[in-house]
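S.K.: quick one: sequence plus predicted model below, questions after.
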Amino acid sequence: MVARFRVLSLMIQKQRLLFVTGTRADFGKIEPLAKAAIADGFSVSFFVTGMHMLESYGLTKIEVNRLAGASVHEFVNQRPGDPQDVILAKTMLGFSDFIMEDKPDLVLVHGDRVEALACALVCATNYVKCAHIEGGEVSGTIDEILRHCNSKLAYCHFVSSQTAARRVQALGEDDSSIHVIGSPELDIHGQPSGFTLQDVLSHYEIRTADYGICILHPVTSEAATMGQQAQDLCAALQASGKYFVVIKPNNDPGSEGILKVLETLPRSQFQIIPSMRFGRFSELLRNAGCLVGNSSAGVREAPFLGVASLDVGTRQTDRAFGPSISKLPASDMQGILQFIETNWHKRFARGAEFGDGNATEHFITLLNSEAFWQRSMQKQFHDIAS
């Protein structure tokens, strides 16, 4: 009876949630969850690091600080040019110091970034509950390896699809720790963005409402060739004669080659933007002629909005398929031109592989479940029955 009273008392007080964010992209995915948790009475804080702290990438920590009701701790974990292992080590040291003081009940990390891996490692070695968001997905690059590592380190898993859930289970994770909630960012895309298209065009000085979007991130295992891939892709986009809004890549190895190519593009046909507020990006995407590049937005958000996307290269290998998604190497100029000509402003039925836009509802239901908090932290490998 005493033990049950303590559990009920804990539930009434609500737990302290700490979200880790290192990029504009992962913040866009976890912001809906954080807002829902704040509204439901949980104590919410953010550990802000990575690209958020770099002025060259738009100093996007500003976006996190705009979130009402959440406390924010900022940590600079890198200098320009730092290799991934150094960033990993710096983040572990900073995060370890922080949680010894903050003492969260649950740390939430997202995806496959090195910052997420650092924080998941700190949580595992200190027996702090850690939830991994959007594990169980594949891409065929180092990102996939980091993502699976995060899953193995985590206390529980908020995955985006049944397919992802099966993959996490195949890693030996207990089925009771795996929760299919969908992709949180689709909650935003499923609602009005809060901006008009004209607002977005004016804010970013985009010349025309007849535009496409290009996002090309580096593939770390192909860092030496990313400059050439960017050059090939941008040559095709330039040859199409269409106007493109280009969002700068993340800062993984290989980004320098991409950025050098972007600097050469004519501003009459390309508008280069360091980063975008998520609501504005949502409005831009839903009105785009198409999306080209290797961002996860091309295999997740664009299909949800019915926008045609061209997945370029290997970064999203085997991650998703659908009638709105095409796949080509950056070197296939004729194929890229054909895609643009055929799919410009073509609309498809909404893709529902990554959820129905209700991830936050599923998330809050789980957080308010007594069983969610009472699972043992002693992990065991669960073989899949043959």
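M.R.: In hand now; what should we look at? Numbers count the residues shown, from 1 in each chain.
S.K.: rest of the way, CA atoms for contacts and neighbours
M.R.: Noted.
S.K.: look up how far Asp112 lies from the closest residue to Gly190 other than its chain neighbours.
M.R.: Spatial nearest neighbour of Gly190, excluding adjacent residues (Cα to Cα, 6 or more residues apart in numbering): Gly357 at 5.7 Å. In this view, Gly357 and Asp112 are 22 Å apart by Cα to Cα, to the nearest Å.
S.K.: how about Ala37?
M.R.: From Ala37 to Asp112 the distance is 23 Å (Cα to Cα).
S.K.: ditto for Ser331
M.R.: Taking Cα to Cα, one finds Ser331 at 27 Å from Asp112.
S.K.: which one's more surrounded, those two?
M.R.: Using other Cα atoms under 10 Å, the more surrounded residue of Ser331 and Asp112 is Asp112, with 24 against 18.
S.K.: that's a strand at that one, yeah?
M.R.: No: per DSSP: H, G, I helix; E, B strand; the rest coil, Asp112 lies outside any strand segment and is coil.
S.K.: this is the other structure I want to compare:
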Amino acid sequence: MRKILVVTGTRSEYGLLYWTMKRINEDNELELQLIVTGNHLVSEYGYTVETIKKDGFKIDEEIDMMVNSNKKSGIAKSMGLELIQMAQTFDKLKPDLMLILGDRYEIFIAATCAMIMNIPIAHMNGGESTEGAIDEQMRHAITKMAHIHFPGAEYYKERIIKMGEEPWRVFNVGQAGIENIKRLKLLNRKQLEDELNIKLDKKIFIITYHPVTLDVENIGQQVDNLLEAVKRFDAIYIFTYPNADFGSEIIINKIKKFVKENSNANIFYNLGQKIYLSLLKYADVMIGNSSSGIIESPIFKLPVVNIGDRQKGRLRNNNIIDTRYTHDSIYNGIYKALFNKEFKNKLKDLQNIYGDGLTSQKIVDVIKNIRLDKKLIFKRLTY
């Protein structure tokens, strides 16, 4: 029986891993091992380790590695703590293969540790680009450490191959977020109101703004501009928490102050996949700089106002309105999303570029059947 180790550090990443983890867990030829770390173990971010437990997954190790700090060095120190504990856990669990997703520093450390310890790495969502975030470098570094690649689109598959990865290692499995939408039974509007305890009787704005890690000095002004632009519209504002990156505390404090001063504004640590995706179904516009706006929103034909450079470089559909960080640019983007007839007509013909929703099945088929031998571990460039 192959032992497949999954490492997860954030709520959004766990949501994308869920169906693959479930399929591994139910397969008679595979054993799921699970390490939970990062934001999952932080109360300020909803302590989402409890969600994982409620979903029925057995957690083999909880690695608490977050260093509380307002300095950039806090993240680097957290990474050091994680690496030590990760190595100890790998020694204990002895996985046959590690499956990870994305580009965050928690996952970068997991990949680094597995590479040093000669544990094969399967990586989801490689080949993408987010030029405004340090995640860009993390993702490509993980790609060069990984032995099996599960990109979310054909374009990303070709990009990984152009990075020198051997084609036989690269499998286009589509985006896991599409599978979530297709397999979850979403809430109707009344159920959604009951879950949120909010009367959704106005236009609905769902807003997620993460730190732009390569431009942290201007985060305060960026958030001020966003909030001033949003406030000019009569709507229900639903904010979700940013990632725990340097600068997130500034964003959270400003949003909390805004929520306190505006009765139609709400902020949530963790909505969970069903509530979050149901919100996308009924929202009038999504605002911010989250990858969810790029990947999941097109399924709902939802207009997205994408602010700044954080998602620059990703494949995108015609529902995306890119804006600068200025108040006027953000306001004009929201206005276009809500009232521009030509733009709204284009949404009717949106085509999904991110797969057929069979991601977990495709991944499990590969990790069950691929040979875990020296050919897999010994990588060579194919330039």
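M.R.: Sure thing, it's come through. Keep in mind it's a predicted model, so treat the numbers as computed, not measured.
S.K.: just give the TM-score of the two.
M.R.: Their TM-score after superposition, calculated using TM-score structural alignment, normalised by the length of the second structure, is reported as 0.91; 370 aligned residues with a Cα RMSD of 2.0 Å.
S.K.: about what we covered before: which SSE is the residue nearest to Gly190 of the first structure in?
M.R.: Using DSSP states H and E, Gly357 of the first structure falls within no helix or strand.
S.K.: surely it is in contact with Pro184?
M.R.: Yes: if you go by Cα atoms under 8 Å, Gly357 of the first structure and Pro184 touch, sitting 7.1 Å apart.
S.K.: quick one, which of the two is more surrounded?
M.R.: Neighbour count, other Cα under 10 Å: between Gly357 of the first structure and Pro184, Pro184 has more, with 29 against 20.
S.K.: residue in the second structure paired with that one?
M.R.: Aligned counterpart of Pro184 of the first structure in the second structure: Ala176 (TM-score structural alignment).
S.K.: spit out the contact partners of that match.
M.R.: Leu16, Leu17, Gly152, Gly357, Thr359, Ser360 (Cα atoms under 8 Å, 6 or more residues apart in numbering).
S.K.: just tell me what Leu121 of the first structure corresponds to in the second structure.
M.R.: Leu121 of the first structure maps onto Thr112 in the second structure, by TM-score structural alignment.
S.K.: that match should be in a strand, yeah?
M.R.: No: with three-state DSSP as the criterion, Thr112 of the second structure is helix rather than part of a strand.
S.K.: from Lys379 of the second structure, how far out is the closest residue to it other than its chain neighbours?
M.R.: Spatial nearest neighbour of Thr112 of the second structure, chain neighbours left out: Met145 (7.3 Å); criterion: Cα to Cα, 6+ apart. For Met145 of the second structure, the distance to Lys379 of the second structure equals 9 Å [Cα to Cα].
S.K.: swap in Thr213 of the second structure?
M.R.: Thr213 of the second structure is 31 Å from Lys379 of the second structure, where distance means Cα to Cα.
S.K.: helices of the stretch 51-200 of the first structure, start to end?
M.R.: Using DSSP state H, counting those that start in this stretch, the helices of the stretch 51-200 of the first structure run over 61-65, 84-102, 114-125, 142-153, 162-170, 185-189, 197-203.
S.K.: buried stuff in the last one?
M.R.: Read it as helix 197-203 of the first structure. Leu197, Val200, Leu201 (16 or more other Cα atoms under 10 Å).
S.K.: again with the fourth one
M.R.: If you call a residue buried by 16+ other Cα under 10 Å, then helix 142-153 of the first structure has these buried ones: Asp143, Glu144, Leu146, Arg147, His148, Cys149, Asn150, Ser151, Lys152, Leu153.
S.K.: of these, closest to Arg315 of the first structure?
M.R.: Minimum distance to Arg315 of the first structure across the buried residues of helix 142-153 of the first structure is 8.5 Å, recorded for Asp143 (Cα to Cα).
S.K.: can you tell me what that closest one aligns to in the second structure?
M.R.: Using TM-score structural alignment, Asp143 of the first structure sits opposite Asp135 in the second structure.
S.K.: in what element of secondary structure is Lys257 of the second structure found?
M.R.: Using DSSP H and E, Lys257 of the second structure falls in helix 248-261.
S.K.: in the first structure, which residue range corresponds to the helix or strand just after that helix?
M.R.: Using DSSP H and E, the helix or strand that follows helix 248-261 of the second structure towards the C-terminus is strand 265-268. Alignment of strand 265-268 of the second structure against the first structure: residues 270-273, by TM-score structural alignment.
S.K.: quick check: the closest residue to Asp143 of the first structure other than its chain neighbours vs Val168 of the first structure, distance?
M.R.: Nearest residue to Asp143 of the first structure in three dimensions, chain neighbours excluded: Asp112, at 5.3 Å (Cα to Cα, 6+ apart). According to Cα to Cα, Asp112 of the first structure stands 14 Å off from Val168 of the first structure.
S.K.: try Met11 of the first structure
M.R.: When Met11 of the first structure is compared with Val168 of the first structure (using Cα to Cα), they lie 28 Å apart.
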